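*Asks:* give me the fold of what follows.
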Amino acid sequence: MATSSKAEPTVIQVQRRTVLILGLAQLLSAIVTGATVSIGSLLAVDLSGSNAWAGSVATVMTLAAALAALPLASLADRRGRRIGLVSGLATALAGTLLMVLSVVTGIFVLLILGAAGVGVGAASNLQARFAAVDLADSEHRGRALSAVVWAITIGAVAGPNLIQPGAVVGQALGLPPIAGPFVISAAGLLLAAALLLVGLRPDPLLLARELAAADTAQTADAAQKAGPPSAGQQTPGTPRRGSLVRGLRAVRSSPAAILALAAVVGAHAVMVGVMSMTPLHLQDLVAGPGVSHADHSAGGDVLVIIGITISLHIAGMFALSPVMGWLTDKAGRIQTIALGYLTLVAAVMVSGLGHASTTSVAIGLVLLGLGWSAASIAGSTLLAESVSPGERIVVQGTSDMLMGLAGAVGGAFSGLVLSWVGYQGLNMAGGLVAAAVLAAALARILAERTKAQPGSKVASG
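*Replies:* Coordinates of the predicted model:
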């Protein structure tokens, strides 16, 4: 982005402050997701009176996040990142309060509505990573995006550990102990929304559009002298409403955007599909098929092994995000996507072929998190710069929507695949998806190298 030497330091300062504000807001708001996931299934069973509804909270959260992605992107397109992000967090705050109300009243429907609100907040948190690159130069986009993603780590880890301190808060307020973690989550969301509302000024998206309009001022003046713009022509920086069709059409026009979208969506589907069935596989592996850990002498060991494995997996997803961002900027977007998918292939091979060993499964889950991290960060960065500025926001919303749906489908079908072909077969199915995207990334790298060779027909003109 071209700017005058006088304005450039100001833009750099705004970008640094934007990343810091987004990171702090992510840290505060991610707590609610972790708390809802960890406690939601318990509440669903308690309020509904049936184990059949145990997964309802997680399912509603996932679907709500997917369905909210495009409306939030459209709002950001019209009003700026600040309004879009704050609106998502405000909805999550309302959802968290509904969850507290569901505990107090014992009404199951309020829990489901609350989970939907929290899902909208999760969609807002996803879009925060794109806000980090609105003003970033091409050499630092990966690192800016990864810094915001990394901030989720603390909130995601802290959320599930709020049960005990939350119980104290709940009792102090005269609420049931299990409602306490949601009170803490609501406080975190309120602080995050206030931080974005006050600190995200100037709005990074609106400022980026102003700078883009200034850079093309001479061209716009020339076009104005030639006559009014034709029907459907858009002036630089003018937002338009988003839709799934429009987003997919914009992606289809760019081979790089197609690869980026496939990388983000495919990595999420593989990760969720394998990860969601790993606790069940570990329970069967340690306690025996069909035996509940509660009825088995090794039940404590099962919980410890599952907890350690999933914690290591989450660490793989987020803890090394800055490293993945650095690789994205230094090694290249497509190269890092290829590395991520190579890691995903290695992950499913380790956990699949070593399905009889808890150690192999744990190592595979760590690799699964690392592969997801590399592919998601590099893919999101490539997607942000592979479409025109006028289409960027709706394409980002389309990406988040498809990623959420892929996670929901992956999580839903993984149980069926597990029952048909076992944990090893589930990993191999994920490996086929990962291998297909890896092949596409490698083909793209080879094509670019061939094009860059001095003796090639393209290079020689």
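*Asks:* alpha carbons only for contacts and neighbour counts from here, please
*Replies:* Noted.
*Asks:* contact partners for residue 189?
*Replies:* By Cα atoms under 8 Å, 6 or more residues apart in numbering, residue 189 lies in contact with 28, 29, 32, 89, 90, 92, 93.
*Asks:* just give me the neighbour total for the fifth one.
*Replies:* In terms of burial, residue 90 registers 22 neighbours under the definition other Cα atoms under 10 Å.
*Asks:* one more: the first one?
*Replies:* Number of residues near residue 28 (other Cα under 10 Å) recorded here: 26.
*Asks:* cool, and the third one?
*Replies:* Residue 32 sits with 32 neighbouring residues when counted by other Cα under 10 Å.
*Asks:* quick one: the residue nearest to residue 125 when sequence neighbours are not counted from residue 149, how far?
*Replies:* In space, and not counting its chain neighbours, residue 125 is closest to residue 26: 6.5 Å by Cα to Cα, 6 or more residues apart in numbering. Note on residue 26: its distance to residue 149, by Cα to Cα, to the nearest Å, is 8 Å.
*Asks:* what of residue 155?
*Replies:* Following Cα to Cα, the distance that separates residue 155 from residue 149 is 11 Å.
*Asks:* so which residues of this protein form strands?
*Replies:* Ranges of strands in the chain, per DSSP state E: none exist.
*Asks:* tell me the centre residue of this protein?
*Replies:* residue 126 (4.5 Å; Cα atoms, centre = their mean).
*Asks:* hmm, that residue is touching residue 400, no?
*Replies:* Yes. The criterion here is Cα atoms under 8 Å, and residue 126 meets it with residue 400 at 7.2 Å.
*Asks:* returning to that earlier point: what's the separation between the residue nearest to the centre of the chain and residue 141?
*Replies:* Using Cα to Cα, we find residue 126 at a distance of 16 Å from residue 141.
*Asks:* the residue nearest to residue 125: neighbour count?
*Replies:* 30.
*Asks:* how about residue 22?
*Replies:* Residue 22: 25 surrounding residues under other Cα under 10 Å.
*Asks:* count the neighbours of the nearest residue to residue 110 once chain neighbours are set aside for me.
*Replies:* In space, residue 110 comes closest to residue 102 once its chain neighbours are excluded; the distance is 5.1 Å by Cα to Cα, 6+ apart. By other Cα under 10 Å, the residues close to residue 102 number 21.
*Asks:* residue contacts, residue 102?
*Replies:* By Cα under 8 Å, 6+ apart, the contact list for residue 102 reads 108, 109, 110, 111.
*Asks:* highest neighbour count among those residues?
*Replies:* When those are compared by neighbour count (other Cα under 10 Å), residue 111 ends up highest, at 27 neighbours.
*Asks:* would you do the same for the sequence below? I want to compare the two.
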Amino acid sequence: MTADEETTGPGSHGAESADVERARVQRRTLTVVVISQVLGGAGLAAGVTVGALLAQQMLGSEGLAGVPTALFTLGSALTAYLIGRVTQRAGRRLGLGLGFAAGGLGAVGVVLAAASGSVPLLLVSLFVYGAGTATNLQARYAGTDLAAPTRRATAVSIAMVSTTVGAVAGPNLVEPLGAFAVGLGLPALSGPFLLAAVAYLAAGTVLLLLLRPDPFLLARRLAPAEAAARGVGGRSARAAGPAPRPGTGAYVGAAIMVLTQIAMVAIMTMTPVHMRAHHHDFGDIGLVIGIHIGAMYLPSLVTGVLVDRIGRTPMAIAAGVTLLAAGVTAALAPGDDMLLLIVALALLGLGWNFGLISGTALVVDSTVPANRARVQGTLDVLIALAGAGAGVMSSVVMAGTSYAVLSLAGGVLALLLIPVLLWARSKNRMP
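*Replies:* Alright, predicted model coming up:
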């Protein structure tokens, strides 16, 4: 038994005592997650805003501008897998804390690579930097471990909306951070990664020190007593025998998140390159990406309530429709039209938000503590790999065709989730 398990909750004092303990720790957990997500949001904004531009500058090719997104998304995939395994064994605190620490070290490496002009160091560091992205997303699950079933999407939304503060501030600090970096004798584009290093390391420290008692370990400890109170029996998550398989909803939720991730990453990655080609400055790019990231996270409180009240399937369908609208708007927007680009990227973020929260809720609904963290980590690997592929292919597609073709393709692809949802619902496997 771990120290966290020994000090968290009664486990055998009955359903009423378990409910009191669950509610107390849930409030504390959400507070700590909110603090870490504010910091984590600032960290992830660096790669989104200037990663492609830094690669284009150091690699000397627009066709390779999608490499950073691919690398830190591959790093995100590996980290998601590892966090899932570590969390299943040792809890959220250790898994998330180490993930953010790795992301911070990766950001430091990017700064050193930019300063020295070392392409190999840049590529390795971007891969490690991706750990922060995975951890930032995995943190949303920490808010659901102790949430009531009818409040799971809302709990996800609280974790996600907290990311908004840092994520929106980050892109809009590109110019002052660039000036700060230049003052230190560093390339301007390394400035946002300085912020990322500090933000990710701070987020990891907060989680390691304050996420006590661990919500996942407590949920696993309380599960047998709660199952018995419901009259369905129950056994310890550590009892002999294999963990149960996740329900169908977990796979459907994964499909929703994968498709929305591909559409969002493909269009988002090439937007800064597209804007630079039309002579927009870093301030304009920071504004557009800042609004995009705000739309990814800020609507979460409303989205979470809608997913809990209206249902997972209707909100996932709304994600596909919204992403299609984003792709069409981006494709039709003239390169020098800031307003339409802002609208397109805002819709892109909103559609992703709908898909991530509805998909996450389905995954949590379809798992139990005995398999939840492992399944969540594995599914987030698929999401990260999808983003990596989208990052690479977006630069290839844009170099071979145009930003308009890329945007339309992303929007149409997102609609594929609708047949999956309708099939699942026809089988009575979806809420």
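*Asks:* so what number do they get for TM-score?
*Replies:* The TM-score (TM-score structural alignment, normalised by the length of structure 2) is 0.83; 416 aligned residues with a Cα RMSD of 3.7 Å.
*Asks:* residue in structure 2 matching the residue nearest to the centre of structure 1?
*Replies:* Counting by TM-score structural alignment, residue 126 of structure 1 corresponds to residue 137 in structure 2.
*Asks:* return the residue of structure 2 aligned against residue 9 of structure 1.
*Replies:* Looks like residue 9 of structure 1 aligns to residue 20 there (TM-score structural alignment).
*Asks:* same deal with residue 257 of structure 1?
*Replies:* Using TM-score structural alignment as the criterion, the counterpart of residue 257 of structure 1 in structure 2 is residue 250.
*Asks:* which strands or helices does the longest helix along structure 1 pack on?
*Replies:* In structure 1, assigned by DSSP state H, the helix with the most residues is helix 389-452. Here helix 389-452 of structure 1 touches helix 56-79, helix 108-131, helix 244-252, helix 255-287, helix 333-353, helix 358-385, helix 457-460, going by 3 or more Cα pairs under 8 Å, 6 or more residues apart in numbering; DSSP states H and E.
*Asks:* before we move on, the earlier item: which single one of the contacts of residue 189 of structure 1 is nearest to residue 251 of structure 1?
*Replies:* For those, the residue nearest residue 251 of structure 1 by Cα to Cα is residue 89; the value is 27.9 Å.
*Asks:* ok, the residue nearest to residue 125 of structure 1 - contacts?
*Replies:* 125, 128, 148, 151, 152, 155, 192.
*Asks:* show the contacting residues for residue 64 of structure 1.
*Replies:* For residue 64 of structure 1, the contacting residues are 116, 117, 119, 120, by Cα under 8 Å, 6+ apart.
*Asks:* tell me how far it lies from residue 273 of structure 1.
*Replies:* Taken as Cα to Cα, the span from residue 64 of structure 1 to residue 273 of structure 1 is 19 Å.
*Asks:* repeat that for residue 307 of structure 1.
*Replies:* 18 Å.
*Asks:* got it, and residue 258 of structure 1?
*Replies:* 22 Å.
*Asks:* also residue 417 of structure 1?
*Replies:* Residue 417 of structure 1 sits 9 Å away from residue 273 of structure 1, going by Cα to Cα.
*Asks:* one more: residue 114 of structure 1?
*Replies:* With the distance defined as Cα to Cα, residue 114 of structure 1 ends up 25 Å from residue 273 of structure 1.
*Asks:* and for residue 321 of structure 1?
*Replies:* Distance of residue 321 of structure 1 to residue 273 of structure 1, computed by Cα to Cα: 21 Å.
*Asks:* picking up where we left off before, comparing residue 155 and residue 149 of structure 1, which residue is more hemmed in?
*Replies:* Legend: neighbour count by other Cα under 10 Å for residue 155 of structure 1 and residue 149, higher for residue 149 (30 against 24).
*Asks:* with adjacent residues omitted, what lies nearest to the equivalent of the more buried one over in structure 2?
*Replies:* Counting by TM-score structural alignment, residue 149 of structure 1 lines up with residue 160 in structure 2. Leaving aside its sequence neighbours, residue 160 of structure 2 sits nearest to residue 297 (Cα to Cα, 6+ apart; 5.6 Å).
*Asks:* count the residues that sit near the corresponding residue of structure 1 for that neighbour.
*Replies:* Using TM-score structural alignment, the equivalent of residue 297 of structure 2 in structure 1 is residue 318. Close neighbours of residue 318 of structure 1, defined as other Cα under 10 Å, add up to 24.
*Asks:* hmm, the match of residue 149 of structure 1 is touching residue 295, no?
*Replies:* No. Taking contacts as Cα under 8 Å, residue 160 of structure 2 lies outside contact range of residue 295: 11.0 Å.
*Asks:* and for those two, which residues touch both?
*Replies:* With Cα under 8 Å, 6+ apart applied, the contact sets of residue 160 of structure 2 and residue 295 do not overlap.
*Asks:* need the contacts of residue 189 of structure 1 in TSV (columns: distance to residue 48 of structure 1).
*Replies:* Below are these laid out as TSV (distance: Cα to Cα, whole Å):
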residue	distance to residue 48 of structure 1
28	30
29	27
32	22
89	27
90	27
92	22
93	23
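*Asks:* just those now: which is nearest residue 171 of structure 1?
*Replies:* residue 32 (19.2 Å).
*Asks:* isn't that closest one right next to residue 160, touching?
*Replies:* No. Judged on Cα under 8 Å, residue 32 of structure 1 makes no contact with residue 160 at a distance of 9.1 Å.
*Asks:* now for the closest residue to residue 293 of structure 1 other than its chain neighbours: which residues touch it?
*Replies:* Spatial nearest neighbour of residue 293 of structure 1, excluding adjacent residues (Cα to Cα, 6+ apart): residue 299 at 4.0 Å. Neighbour list for residue 299 of structure 1: 287, 292, 293 [criterion: Cα under 8 Å, 6+ apart].
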